[in-house]
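In: Sequence and computational prediction follow.
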Amino acid sequence: MAWLVTGGAGYIGSHVVRAFLAEGIDVVVIDDLSSGHEEFVPANVPFVRGSILDGGLLLDTFANHAITGVVHVAGFKYAGVSVQRPLHTYEQNVTATAVLLAAMDSANVRRMVFSSSAAVYGTPHTDLVTEATPKSPESPYGESKLIGEWLLRDMAVATGLNHTSLRYFNVVGSGTVDLRDTSPHNLFPLVFDALLAGRIPRINGNDYATPDGTCVRDYIHVADLAVSHVAAARRLDAGEPIEAVYNLGSGDGVSVGEIMSTVAAVTGIDFLPEIAPRRAGDPDRIVASGDLAARDLNWQMRHSLDDMVRTAWEAGQAALPV
């Protein structure tokens, strides 16, 4: 028996795959490689190249492999870009999830761990986000993730689907030097690319009501995130009680200024970030509680900020041409 990881050739999905293998659990990967990399998939893991919008391909995958559950990581994950590409975002995140759920139903696969997002909260009016914080997404991306959660909820009523959704903010770091974040939109790759190109990274605003004046956000290490996906799958396999949603949050967060200082220390590239005007609508602090996930999903912050920056930098350096 194996778990199917959709998007398993991507940054987060590939770490989830490694975490399953480390626990002795077989996996199968499906990925269209629109943002993933085939070399991120271990050679001993069955790899299906294609889109989860292809219901026939999904049915074949379920027929050819003994799948017990699905970790659904595939999706279009760029909140800012989703505002310009709403139809694409809904197709990739809502329609594709519906196609996947239909194929699971046909194959009698009744377990899913869904990669959701803290974007479902929008700009919460609280310093500490919990699972009960009102949902008010502010982008097609955030809306599509919330609809994905609704689809799981409704299929649970209709078919008995056992499921949970994991919400998280900013995922960084690397669990191994051969896996890295290659997104052109995420903070760490942007900062590293700027430094390597001789440019000075920029901070948007330093007049927020925080200790150093820069925004405080939740950053979590990708390897810690992956462990909790496996714990959720194990809980579903065992038929143990599980919440419909969990926040994977740090509980305290770090500031953008702290990140920049840590980047300078870890890389050995001394710089002072440029200060740009603050962006409209950016709140001072957004941090999530991970208490429920700590109780049920082996969630904990095993990596410090220094670890997050160092592992991300080492993985990026390992990928540079010799």
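Out: Cool, the structure landed.
In: From now on I want contacts and neighbour counts done on CA atoms only, so please keep to that.
Out: Fine.
In: what's in contact with the longest helix anywhere in the chain?
Out: Identified as the longest helix of the chain according to DSSP state H is helix 140-159. By Cα atoms under 8 Å, 6 or more residues apart in numbering, the list of residues contacting helix 140-159 from outside reads 76-79, 82-83, 86, 89-90, 93-94, 97-98, 101, 105, 114, 116-122, 137, 161-163, 165, 244.
In: let's go with 7 Å and repeat that
Out: Contacts to helix 140-159, defined as Cα atoms under 7 Å, 6 or more residues apart in numbering, come from residues 77-79, 82-83, 86, 89-90, 93-94, 97, 116-117, 119-120, 137, 161-163, 165.
In: can you check stretch 276-295 too?
Out: Stretch 276-295 is contacted from outside by 127-130, 202-205, 208-210, 215-218, 246-253, 299-300, using Cα under 7 Å, 6+ apart.
In: here comes the other one, which I'd like you to weigh against the first:
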Amino acid sequence: MKVLVLGGAGYIGSHICKALALLNHQSVVVDNLSTGHREAVRWSRFIEADILEPDTLIKILQEEGPFDLIMHFCAKSLVGESVEKPALYYRNNVAGTLNLLDAMVATQHNKLVFSSTAAVFGMPEKELIDEQHSRLPINPYGQSKKMVEDVLGDYHHAYGIKSVALRYFNACGADPDGEIGERHEPETHLIPNILKSAIAGKTSGLKVFGDNYPTPDGTCIRDYIHVNDLASAHILAGEYLQQNDGAFAFNLGNGNGFSVFQVIEAAKNVVQQDIAYSIEPPRAGDPSTLVADSTRARQVLGWQPAYTDIESIIATAWTWHQNEKF
């Protein structure tokens, strides 16, 4: 396949570009580098551009295409920031995607894999979240992604755009070869913050938000999915769209929940040192348990996550963080 990867300089997009290259697929990356890293684009042609510029998108699709598939990762994704700056999130995540879809219609491209999120569901109503779970987002970030999912259905009905929305739970880990990995400014994710704390030799600084949740050890339980498993799901979704017509959605997680304390303990085993932390008040809106039911992705796409053990996931991230290349 020839694939256009929007946001391919970011954490997930760059790993997908490497996975595409290993399967002999050709990719072109478009990124405005607002949060991505030019150094992470190592397997693709790179074009610096912004999805908020519709004429530029049309030009890229016309001059670089035709593409067999478009993958869309350009998004603002910090929950707290979305509450403070909702206009930024609706403009980038919703209006930007509308620009892309209109450019696809104008240039006769009709296959899209969209990066969605578990945040579309809001507060969990049951232990395992499947695709039938209510979508009731509780912040502008989740709402912006839900809006795009709804738009995708309408664009399929009206314009024939075929799509797959992949709803990630907690993306984590890094390329096992250590060539690319996770780097955000600011960093809000648990595993990189643990590992950076270990590298810095900090005796404090890592914060655990709440230890009195109704879970076995009192800390929140989350579903951690390795970024390479996300990559394989995106490629399978792209292949699925070559043969199937519709606007589809799949939940992606490894199906196992790990508490914050379990992740810290696993990290201690990987880095072979103690991890200091402080207990802080719970954050508003944090559910006690958030775990995916990915049965549908397994059955329909034939997807099978390779990383299900939390220590092996952390070990790949540790390899990266010890020698970050950008």
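Out: Yep, it's here. None of the values given here were measured: they were computed from a predicted structure.
In: what's the mean distance for the longest helix of the first structure versus the second structure?
Out: Helix 140-159 of the first structure, aligned to the second structure and superposed, deviates on average by 0.7 Å (mean Cα distance after the TM-score superposition for the first structure).
In: Flag every buried residue along that helix.
Out: 140-149, 152-153, 155 (16 or more other Cα atoms under 10 Å).
In: Pull out the buried residues from stretch 79-89 of the second structure.
Out: 79, 82, 86, 88-89.
In: One more: stretch 317-326 of the second structure?
Out: For stretch 317-326 of the second structure, by 16+ other Cα under 10 Å, it's 317-321.
In: Among those residues, name the ones in helices.
Out: The helices, defined by DSSP H, take in 317-321 from those.
In: and those residues as CSV, adding distance to Asn269 of the second structure?
Out: CSV is the format used below for these (distance: Cα to Cα, whole Å):
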residue, distance to Asn269 of the second structure
Ala317, 13
Trp318, 11
Thr319, 14
Trp320, 17
His321, 16
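In: wait, which of these is closest to Glu63 of the second structure?
Out: Closest approach between these and Glu63 of the second structure, by Cα to Cα: Trp320, at 35.7 Å.
In: what's the counterpart of the closest one in the first structure?
Out: When the first structure is aligned by TM-score structural alignment, Trp320 of the second structure is paired with Ala315.
In: what does Val227 of the second structure give?
Out: Using TM-score structural alignment, Val227 of the second structure lines up with Val222 in the first structure.
In: wait, doesn't that match sit right on Val172?
Out: Yes. With contact defined as Cα atoms under 7 Å, Val222 of the first structure counts as touching Val172 (5.7 Å).
In: circling back to that earlier point, how near is the match of Val227 of the second structure to Lys145 of the first structure?
Out: 19 Å (Cα to Cα, to the nearest Å).
In: secondary structure element for Ile314 of the second structure?
Out: helix 310-321 (DSSP states H and E).
In: Contact partners for the aligned partner of Leu301 of the second structure in the first structure?
Out: Aligned by TM-score structural alignment, Leu301 of the second structure pairs with Leu297 of the first structure. Neighbouring residues of Leu297 of the first structure by Cα under 7 Å, 6+ apart: 228, 231-232.
In: Sort out for me which of these are in helices.
Out: Per DSSP H, the contacts of Leu297 of the first structure map to helices at 228, 231-232.
In: Over to the closest residue in space to Asn323 of the second structure that isn't next to it in sequence. Which of the three states is it?
Out: Among residues not flanking Asn323 of the second structure along the chain, Gly178 sits closest, at 7.9 Å (Cα to Cα, 6 or more residues apart in numbering). What DSSP: H, G, I helix; E, B strand; the rest coil gives for Gly178 of the second structure is coil.
In: Could I get the contacting residues of Asn256 of the second structure?
Out: 223, 291.
In: 10 Å instead?
Out: Neighbouring residues of Asn256 of the second structure by Cα atoms under 10 Å, 6 or more residues apart in numbering: 128, 221-225, 290-293, 308-310.
In: for Pro86 of the second structure, same thing?
Out: By Cα under 10 Å, 6+ apart, Pro86 of the second structure lies in contact with 79-80, 92, 139-141, 143-144.
In: ok, now Glu274 of the first structure?
Out: Here Glu274 of the first structure is in contact with 200-205 (Cα under 10 Å, 6+ apart).
In: swap the cut-off to 6 Å and go again
Out: Taking Cα atoms under 6 Å, 6 or more residues apart in numbering, we find Glu274 of the first structure in contact with Arg202.
In: Other residues contacting stretch 202-213 of the second structure?
Out: The contact list for stretch 202-213 of the second structure (Cα under 6 Å, 6+ apart) reads 218-219, 276-282, 288.
In: Ok, stretch 25-38 of the second structure next?
Out: Contacts of stretch 25-38 of the second structure (Cα under 6 Å, 6+ apart): 1-10, 44-50.
In: Pull out the buried members of those residues.
Out: Among those, those classed as buried by 16+ other Cα under 10 Å are 1-10, 44, 46, 49-50.
In: So which of those are in helices?
Out: Per DSSP H, these never map to helices.
In: so what's Val263 of the second structure closest to, chain neighbours aside?
Out: In space, and not counting its chain neighbours, Val263 of the second structure is closest to Ile310: 7.1 Å by Cα to Cα, 6+ apart.
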